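Asker: got a sequence here, can you model it:
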Amino acid sequence: MFIPPIFRNFITHIPRTMATTNATILIPDISGFTEFMTTTELNHSTLAINMLIDAMIKAIGDEYEVAEIEGDAVLLVRKGSAPSREEILNTCMNIFNAFHYQRKWMQQHMVCPCGACQAITNLTLKFVVHHGPVAEITVGRFVKQSGPEMIIAHRLLKNSIGSNEYLLITEKLFEEEINNPVQDELEWVSSSEEYPSIGTVNYRFALLNNAREKVPELPRLQNDYCVDNTCYVEKPIPANFRDVYMIVMNIPGRAEWVPGLRKVEQDIPAVFIGSIHYCTFEDYQAVVSPLRMTLSDEQIFYAESCIIPRLDLSLVYEFVFNKLDEKSCFFACRFLNNGQSPIPEDLHAELSQSMQDLAEKLAAYCIQMEGSPFDPAFQKE
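Answerer: Predicted coordinates for the structure are as follows:
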């Protein structure tokens, strides 16, 4: 039968229902990113979620199919008969440990004071596991699982459990091995939920507080450097201390205000302790990498390494942002020699002048941004 070309694309996108198959539905869901009020924080929370979900998926292996990424959650499907409770626990704990190890890594390496980045320490992970028949709907080249059991699994993410970190297994799946009791360290509690159009759903759940305490610790950061009595260059700036810090911390954006800097290149679009940034100046290239950041209500301290191969220099730059009031701060910066040999006097004088120029340019840039489309990320009512 001849089909006019105009209809061919339409026909290929008509949903087609495939045969129903039994499957295990596993949904790890992240909680904690809920109070973001600025675009910057939303962008940063998205980056954090992407890194966490990537770590979770790598921990799954080939056991489950990643059916969909649903914002802060991952929909995992395993076709076939129900897994044992031991298999479920192993899968969930692998994901749980990968999630919290990555969360700890991000917390240890972050240099951003925004709400999203600071909230990393509070992130939690919950699991919903269910088993039953699901239907696959094919739309073009996409396959989507659907059916009542899929709806039940998603509804269970909203429940009356007084915690955001737990493993929930529906009763029928939990009882698969009722004649072969499983011994584990979790304390299981029976509960149920009543949902409109679904009815009562019985389940067991166990809190994961103890499991979180057993997540491996990270190795200590290797970010020590020698400190001397080099004087700071100081400059008052009429801007909030957090906003001024964000301008300095935004290494890719420094070409807009740092004297002589033409461009910044980097391997990944993020700034964190250990990230590498290639800064091309008019007559040399510097390799910059953040070392540490400490934050309080009144001050931000930030340090980064700077290696300039052409000049055989290894430096550390320190930046201090002291709050004066909501709309002004006191900025200080200095360089330290992190190399084996003393810095020649003429080069030392040149570096000292560059620090002075940097402070002046930063202050001018902040004043220039006032009243422009520049939207301070952290000044909140």
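Asker: alpha carbons only for contacts and neighbour counts from here, please
Answerer: OK.
Asker: what's near enough to touch the nearest residue to residue 148 once chain neighbours are set aside?
Answerer: With Cα to Cα, 6 or more residues apart in numbering as the criterion, residue 148 has its nearest non-adjacent residue at 7.6 Å, and that residue is residue 134. For residue 134, the contact set (Cα atoms under 8 Å, 6 or more residues apart in numbering) comprises 20-23, 145-150.
Asker: nearest to residue 124 among those residues?
Answerer: Here the nearest of those to residue 124, counting by Cα to Cα, is residue 150; it sits at 22.9 Å.
Asker: now do the SS call for that closest one.
Answerer: helix (DSSP: H, G, I helix; E, B strand; the rest coil).
Asker: surely it and residue 26 touch.
Answerer: No - taking contacts as Cα atoms under 8 Å, residue 150 lies outside contact range of residue 26: 10.0 Å.
Asker: of these two, give the one with the bigger neighbour count.
Answerer: Set side by side, residue 150 and residue 26 show more neighbours around residue 26, with 27 against 21, by other Cα atoms under 10 Å.
Asker: so how far is residue 201 from that one?
Answerer: 16 Å (Cα to Cα, to the nearest Å).
Asker: and this one, so I can compare the two:
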Amino acid sequence: MPKSLLFIPDISGFTNFVQTTEVEHSQHVIAELLEVLIESNTHELQLAEIEGDALFFYKEEEVLSQEKLLAQFETMYTAFYSHLRLLERNRICSCTACATAASLQLKIVAHCGELSFIAVQGNRKPFGKQVIEAHRLLKNSVESDNYALVSKELASTIELPIYYYSKLFRFREGQDVYDNREVGYIYSVVDPEKLVLNTFPKGQKLVFKRPPDLVLEKDIPVSGKLLIEYITNYTYRHYWGIGVDRFEYNEHEVTRLGTEHLCVVNGKHLNFVAVTKEVASGKLVYGEMTSSPPVVNIFYQFYIITPITEKSSTLRVETYWETKSLIKRLFIFLFVKRVFKRNTRNAIDGLAQFISEKHNTTT
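Answerer: Purely as a prediction, here's the structure:
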């Protein structure tokens, strides 16, 4: 029977990351990274299972050539570290999960052998000695958490030299004992600095050379860290987004600069994107803009949070709008500004009430 490829990318530091950070955001970060790794599968590997912090791929009765295997390694490392850079550079949230995501690393183990399969609830999955051995190779004596490891069996099959080296890879030999049997492998520590990372849109940091068109403030009895979470986590919006019929957003993504969401108001679709602006040190800020509202051409709203104590903060909402029409400007001055002010005040009061009820319920 021809040999099959077993391929396991595993996110290093997962356990500590989840146990020491905010659960919801750590789950989102890991889910995003796993999705990125799945999308970077460029050689039609079959996904057998998602194993918490790892992905178990296989290629039945086929192994990748030396060139394709190394290319698959590089593609996954590039995608992984590109996404970590995106998370860091466009980060809004100050929670520990979002702040420390960049410390996560990736190890990938590749092995081969004859496979058997079992059916579990209609799903066909690899089974047997080689599967066990591939997973045990994740527990090795390599003094790094960021490496590509190829079993000696696979290296021999594809004629990958023990001391192969290139700009990214520099393999060396290793071995460990599993079930009283020595298993050899070669491995290369991967330096992220040697990767050519993918480019991505950088979140907008806006500069305004004039005062806001509307400013409202309110003291909220919750920490600044929690308040920014309630504002940026779109799952809470329907509790305080007064007058909005429906919110649409990616439920599996932590909000960051460039994140988009849709508000449906009276049947009209308003597309928002997360932006930011410069604020004084110690303050937190989240902003969003849309070019699809009626009356004005562009609408910006910034939520600026000043932490006061561990259980209180001040929320300042600054609103800007732009319009090129003199008639629209006059109409806004006479009528629309009052509507904006009322709606914003209602939203702030709704947010404060939601927070009060939530904390009264959970305390």
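Asker: superposed, what's their TM-score?
Answerer: A TM-score of 0.83 describes the superposed chains when it is computed by TM-score structural alignment, normalised by the length of the second structure; 352 aligned residues with a Cα RMSD of 3.2 Å.
Asker: pick out whichever of the contacts of residue 134 of the first structure sits closest to residue 270 of the first structure.
Answerer: Distances from residue 270 of the first structure to those, taken by Cα to Cα, are shortest for residue 145, at 34.4 Å.
Asker: any chance you could list what contacts the helix or strand hosting the closest one?
Answerer: According to DSSP states H and E, residue 145 of the first structure maps onto strand 142-146. For strand 142-146 of the first structure, contacts defined as Cα under 8 Å, 6+ apart pick out 67, 134-138.
Asker: whichever strand or helix holds the residue nearest to residue 148 of the first structure against the second structure, how far on average?
Answerer: According to DSSP H and E, residue 134 of the first structure maps onto strand 124-139. Aligned to the second structure and superposed, strand 124-139 of the first structure gives a mean residue distance of 1.6 Å (mean Cα distance after the TM-score superposition for the first structure).
Asker: buried residues in that strand, which are they?
Answerer: 124-138 (16 or more other Cα atoms under 10 Å).
Asker: stretch 241-257 of the first structure too?
Answerer: Using 16+ other Cα under 10 Å as the test for burial, stretch 241-257 of the first structure gives 241-249, 251-252, 254-255, 257.
Asker: go on, stretch 163-175 of the second structure?
Answerer: Residues of stretch 163-175 of the second structure classed as buried: 168-172, 174-175 (neighbour count, 16+ other Cα under 10 Å).
Asker: same question, stretch 19-39 of the second structure
Answerer: 21, 25-34, 36-38.
Asker: could you work out the most separated pair of these?
Answerer: The two members of those with the most space between them (Cα to Cα) are 21 and 38, at 24.3 Å.
Asker: wait, isn't residue 253 of the second structure in contact with residue 26?
Answerer: No - if you go by Cα under 8 Å, residue 253 of the second structure and residue 26 don't touch, sitting 10.5 Å apart.
Asker: quick one on the thing from earlier: ok, the buried residues of stretch 19-39 of the second structure vs residue 88 of the second structure, which is closest?
Answerer: So of these, ranked by how close each gets to residue 88 of the second structure (Cα to Cα), first place is residue 29, at 11.2 Å.
Asker: in what helix or strand does residue 25 of the first structure lie?
Answerer: Under the assignment here (DSSP H and E), residue 25 of the first structure is part of strand 21-31.
Asker: helices or strands next to that strand in the packing?
Answerer: Judged by 3 or more Cα pairs under 8 Å, 6 or more residues apart in numbering; DSSP states H and E, strand 21-31 of the first structure is in contact with strand 73-79, strand 124-139, helix 148-155.
Asker: ok, which of those comes nearest residue 360 of the first structure?
Answerer: Short answer: strand 124-139, nearest of those by Cα to Cα, at 43.3 Å.
Asker: from the middle of its chain, how far away would the closest one be?
Answerer: Centre-to-centre, strand 124-139 of the first structure and its host chain are 25 Å apart (Cα atoms, centre = their mean, to the nearest Å).
Asker: check stretch 48-65 of the second structure too.
Answerer: When distances are taken as Cα atoms, centre = their mean, stretch 48-65 of the second structure is centred 22 Å away from the chain's centroid.
Asker: same check, this time on stretch 28-45 of the second structure
Answerer: Worked out by Cα atoms, centre = their mean, stretch 28-45 of the second structure lies 11 Å from the chain centre.
Asker: and stretch 84-104 of the first structure, by the same measure?
Answerer: 18 Å.
Asker: in it, what counts as buried?
Answerer: By 16+ other Cα under 10 Å, the buried positions in stretch 84-104 of the first structure come out as 85, 88, 91-104.
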